[in-house]
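Asker: structural data only, the sequence is not supplied:
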């Protein structure tokens, strides 16, 4: 457990207001970027920061239930990020916000998020798979990557502020033995996190971006080391079904229903350990290799 990784994440999400007003219906915030070896800002970081910025402008009794975002440009880890929040609507039960993330005066991400008061209603949920090993019975990612001599990979993966235990073998070495897109991962935040519900939702969004395109590689018999492979996220959508504790074990069940035109689609469901469905996630990204 590396508490410094967790402290770095919390510092990154602690946005500060910008004094200049962005207009009568808008507010502005700024935040740092985390280091990443390739110099590009991690998409999950910007997702989480956008959620934090939007949450700061909403009544404390309303909580995020959905977000839809587009990654417009690669971010630069050497630069801070500015966030402009537009108050689109505050209704009787729902609030809508648009968040634009900027670097060097250009948007790098655009998101719309919706918040709602907790209300009673009919419930059902897709069940959690019952054939998954417990996280305590699986090696963590540090142990698995200890066998891979790729410092630029391990430097980034091992600095993630999460205990991360894949059920299927990760694709940093050989391709998957079977061309199935199904992938399951146990994960939780390192250490105990503050109790703020909105912060836990933002941290879950951060973690949701780690590996959602990986099932497209698994299905195609590719790995992260396939020569000439180019991958980049295009968009990200997330629905929060129930309150989250991001420092408790969660199971991320992922699959890829389609890949076409140099794009791959990943879908995921995130479960609490007791089987409660916490969130559903979708992401499309560029998936290109030279010979295809």
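Answerer: Great, that's in hand. Every value quoted in this text rests on a predicted model; they were computed, and no experiment measured them. Numbering: from 1, shown residues only.
Asker: from here on, just use CA atoms for contacts and neighbour counts.
Answerer: Noted.
Asker: check the secondary structure at residue 7 for me.
Answerer: helix (DSSP: H, G, I helix; E, B strand; the rest coil).
Asker: how close does it get to residue 112?
Answerer: Per CA to CA, to the nearest Å, residue 7 is found 27 Å from residue 112.
Asker: I would like the residues contacting stretch 71-87, please.
Answerer: The contact list for stretch 71-87 (CA atoms under 8 Å, 6 or more residues apart in numbering) reads 22, 25-36, 39-43, 50, 53-54, 57, 96-103, 107-110, 233-235.
Asker: for that stretch, how far is the first residue from the last?
Answerer: 21 Å.
Asker: buried residues in it, which are they?
Answerer: 71, 74-77, 80-87 (16 or more other CA atoms under 10 Å).
Asker: report the buried residues of stretch 7-23.
Answerer: By 16+ other CA under 10 Å, the buried positions in stretch 7-23 come out as 8-10, 12-15, 17.
Asker: now swap in stretch 85-101 and tell me
Answerer: Judged by neighbour count using 16+ other CA under 10 Å, the buried positions of stretch 85-101 are 85-87, 94-101.
Asker: for those residues, which one is nearest residue 223?
Answerer: Distance ranking of these against residue 223, using CA to CA, places residue 101 first at 31.0 Å.
Asker: redo the buried residues of stretch 7-23 as a markdown table? Include secondary structure.
Answerer: Formatted as a markdown table, the buried residues of stretch 7-23 follow (three-state DSSP):
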| residue | secondary structure |
| --- | --- |
| 8 | helix |
| 9 | helix |
| 10 | helix |
| 12 | helix |
| 13 | helix |
| 14 | coil |
| 15 | coil |
| 17 | strand |
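Asker: in addition, the following structure is provided for comparison:
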């Protein structure tokens, strides 16, 4: 949702902006199809892959999708015993959901325990996303983590997006409620329709895929990367009294970094703690930590985004 969003004047009844019609399908099946890249460079021995674009209501590719596809493409060129541990990427242009995406991977370096890859995502011959990622063989070493907060409510006790928005007969509300492959449950009041009066710069959400995913650790890392782009700018919004439906709001992810620390499943509940340490110049920085329900720190994320509202 933080890929590129511009709101129009809200509907006077629902408060939602008038947009394209709703679309229903199997969100998890579509996620898996998007991550099942085609090796289009095999005949020429080049590391080139192609993947579909998922439909979105605003016609721009979801940032988490191209992020996850890029790490899948890079992973295809690395030895099986090396797992992704970090990525750093820049969103360069809005992606067009009506077009497939081509991913070109450069094998920058292969060392004794680390491999580095550069992935460029293209549409119409123009780069829309550029990423450097690193992979490492598993091994023993120092180990510590910041503990997960102990006083968080159980996810099953919290309302889902479908509970929050499913009753609204509007295509955007219906797509947010039913077309995402992840169940997202805010601890506290969400800011889909109304701003947070408390003006805090942090939030926490529970997430999990809405259906089981295959038992492939690489797929789960990619799925966590996909999910990491959901809601990450919301702490910036909260601090400044902004809701997703604020008229004239324009927001877009500018860059994204992620570090995978420990294995975890994207189809089991995980806690996504998010906060914004700073916003300035029309840009807001947000960081996040993903914990398994048992308290294992799986990943850390950072993202800067453009956030503009009319004065």
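Answerer: Now that the structure is in, tell me what you want to look at. Please read these numbers as outputs of a predicted model, since none were measured by experiment.
Asker: fetch the TM-score of the aligned pair.
Answerer: TM-score for the superposed chains, counting by TM-score structural alignment, normalised by the length of structure 1: 0.95, backed by 288 aligned residues with a CA RMSD of 1.6 Å.
Asker: which parts of the stretch 51-200 of structure 1 are helices?
Answerer: Using DSSP state H, counting those that start in this stretch, the helices of the stretch 51-200 of structure 1 run over 141-145, 151-157, 197-208.
Asker: at the geometric centre of structure 2, which residue do we find?
Answerer: residue 229 (2.3 Å; CA atoms, centre = their mean).
Asker: which residue is the nearest non-sequential neighbour of it?
Answerer: Once flanking residues are discounted, residue 229 of structure 2 sits nearest to residue 64: 5.0 Å by CA to CA, 6 or more residues apart in numbering.
Asker: and residue 253 of structure 2, how far is that from residue 145 of structure 2?
Answerer: In this view, residue 253 of structure 2 and residue 145 of structure 2 are 27 Å apart by CA to CA.
Asker: between those two, which has more neighbouring residues?
Answerer: residue 253 (28 against 10; other CA atoms under 10 Å).
Asker: tell me the counterpart of that one in structure 1.
Answerer: In structure 1, the residue matched to residue 253 of structure 2 (TM-score structural alignment) is residue 233.
Asker: got the contact list for that match?
Answerer: With CA under 8 Å, 6+ apart, residue 233 of structure 1 has these contacts: 43, 71, 283-286.
Asker: if we go to 7 Å?
Answerer: By CA atoms under 7 Å, 6 or more residues apart in numbering, residue 233 of structure 1 lies in contact with 71, 284-286.
Asker: helix or strand right after the strand or helix carrying it?
Answerer: Assigned by DSSP states H and E, residue 233 of structure 1 falls within strand 230-240. Using DSSP H and E, the next helix or strand after strand 230-240 of structure 1 towards the C-terminus is strand 250-260.
Asker: next, the mean deviation of that next one compared to structure 2.
Answerer: Superposed on structure 2, strand 250-260 of structure 1 shows a mean distance of 0.4 Å to its aligned residues (mean CA distance after the TM-score superposition for structure 1).
Asker: distance between that strand and the chain's centre?
Answerer: Remark: strand 250-260 of structure 1 is offset 14 Å from the chain centroid, using CA atoms, centre = their mean, to the nearest Å.
Asker: tell me, that strand lands on which residues of structure 2?
Answerer: Aligning strand 250-260 of structure 1 against structure 2 (TM-score structural alignment) gives residues 270-280.
Asker: that stretch: which residues count as buried?
Answerer: By 16+ other CA under 10 Å, the buried positions in stretch 270-280 of structure 2 come out as 270-276, 279.
Asker: nearest to residue 209 of structure 2 among the residues you listed?
Answerer: residue 270 (9.9 Å).
Asker: strands along the stretch 101-250 of structure 2, start to end?
Answerer: For the stretch 101-250 of structure 2, the strands defined by DSSP state E, counting those that start in this stretch occupy 101-110, 114-123, 126-137, 182-186, 202-209, 250-260.
Asker: in structure 1, what stretch matches the third one?
Answerer: Counting by TM-score structural alignment, strand 126-137 of structure 2 falls onto residues 106-117 of structure 1.
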